[in-house]
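*Asks:* Below is the sequence, then the predicted model.
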Amino acid sequence: MQIMAKKEIYTEIKIYATPEKIWNILTDFSNYHSWNPFIDQISGEILEEKKIQVKINPVGGNPMQFKPTLQHIEINHKLSWLGIFLFKGLFDGLHQFEIIDNNDSSIQFIQKENFSGLLVSLFNLDKTRLGFEAMNQALKQKAEL
């Protein structure tokens, strides 16, 4: 019997901006290259169950491209996608952006990913965590202009 490994990356940052402004930046896929040091490119329609194309540049790592499927879209609150390597259960990643209104002219931006699958224990996700943190800081800088 195979045991399914699991890991999570969780990052959070306070940003002085409205949920609408953060949402507009996150869903403007064509401009990711101009501000985002981690996710170079995203393309595709923002519709649940649609595949998008994502290119990431992990800090100190090699660029990677994949085609996840959008899972949950809640305007001004949540965007998530599921990436699957080769076949489900091998190395899956559920990536989520969450925007929580603090009701004080700021939001909490949460970026997290839950990894699961037979190969998860073989991967060091430190570079991915650094990428999330770099993206969060870049988003804060862009939104607070």
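*Replies:* Ah, there it is.
*Asks:* alpha carbons only for contacts and neighbour counts from here, please
*Replies:* OK.
*Asks:* So which residues of this structure form helices?
*Replies:* 19-27, 32-35, 126-143 (DSSP state H).
*Asks:* Contacts for the last one next, please.
*Replies:* Contact partners of helix 126-143, identified using CA atoms under 8 Å, 6 or more residues apart in numbering, comprise 9-17, 21-22, 25, 35-39, 57-61, 109, 111.
*Asks:* next up, a second structure to put side by side with the first:
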Amino acid sequence: MKQIRIEIIIRASAERVWGIIIDFDNYHVWNTFTPRITLRSDDIMIGAEFDLDCRMTDQQLLKNEHEVILALEPENFHFCMGTSRTRGRPGIRSFRWQICEPIDAGITRFINYEEFKGPLALVVNLLYAKKLRAAFEKYCLTLKAYAEMN
């Protein structure tokens, strides 16, 4: 299935950007895309399940999305979450990757993408791809602004 993907250059180290995206305890401070997440930063591990709210547009907030940590590679600055395998919606699996690629000292390419698999993937893509792309773009710009402060 086609990826919904946004890349952005951030003038901050990969370590700094990584630290921000896995600091779930402080998402409420800067992350308007995910204003609520129930997983604490200290509890991040592969298989950890949690709920979150996802702001698709200024008017549309998806509440209590059931998610799971699918991959966590701090040494490579890679992180993936997706639809909960035990409490998620039947017929759809999501994989949302967040990757920090060091380009140079203090410069990072941040890649944020999601892909959907399963019998409902095409329907979800048709219904949400445009909104999700815009939400990801806003998320990346907000992350950039926050990471580049100080």
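*Replies:* Thanks, I have it. On a predicted model such as this, the values are computed, not experimentally measured, just so you know.
*Asks:* care to give me the TM-score?
*Replies:* Superposed pair, TM-score by TM-score structural alignment, normalised by the length of structure 1: 0.87. Supporting alignment: 138 aligned residues with a CA RMSD of 1.6 Å.
*Asks:* sorry, back to before: which among the helices of structure 1 is found nearest to residue 119 of structure 1?
*Replies:* Taking CA to CA as the criterion, helix 126-143 is the member of those that comes nearest to residue 119 of structure 1, at 15.9 Å.
*Asks:* Could you point out the residues of structure 2 onto which the closest one aligns?
*Replies:* Residues 130-147 of structure 2 are matched to helix 126-143 of structure 1 when aligned by TM-score structural alignment.
*Asks:* what's the distance between the matching stretch and the middle of its chain?
*Replies:* 10 Å (CA atoms, centre = their mean, to the nearest Å).
*Asks:* Give me the mean deviation of that stretch from structure 1.
*Replies:* Superposed on structure 1, stretch 130-147 of structure 2 shows a mean distance to its aligned partners of 0.5 Å (mean CA distance after the TM-score superposition for structure 1).
*Asks:* mind listing what's buried in that stretch?
*Replies:* 132-133, 135-144, 146-147 (16 or more other CA atoms under 10 Å).
*Asks:* now do stretch 104-114 of structure 1
*Replies:* Buried residues in stretch 104-114 of structure 1 (16+ other CA under 10 Å): 106, 107, 108, 109, 110, 111, 112, 113.
*Asks:* what's the burial count for the residue mapped onto residue 89 of structure 2 from structure 1?
*Replies:* Residue 89 of structure 2 maps onto residue 86 in structure 1, with residues paired by TM-score structural alignment. If you count neighbours by other CA atoms under 10 Å, residue 86 of structure 1 ends up with 9.
*Asks:* how close does residue 86 of structure 1 get to residue 113 of structure 1?
*Replies:* 18 Å (CA to CA, to the nearest Å).
*Asks:* any idea how far residue 81 of structure 2 is from residue 60 of structure 2?
*Replies:* Distance from residue 60 of structure 2 to residue 81 of structure 2, by CA to CA: 21 Å.
*Asks:* And those two? Which one has more around it.
*Replies:* residue 81 (21 against 10).
*Asks:* Could you report the neighbour count for the residue lying closest to the more buried one once chain neighbours are set aside?
*Replies:* Computed as CA to CA, 6 or more residues apart in numbering, the closest residue to residue 81 of structure 2 that is not its neighbour in sequence is residue 69, at 4.5 Å. Residue 69 of structure 2 has 21 neighbours, counted by other CA under 10 Å.
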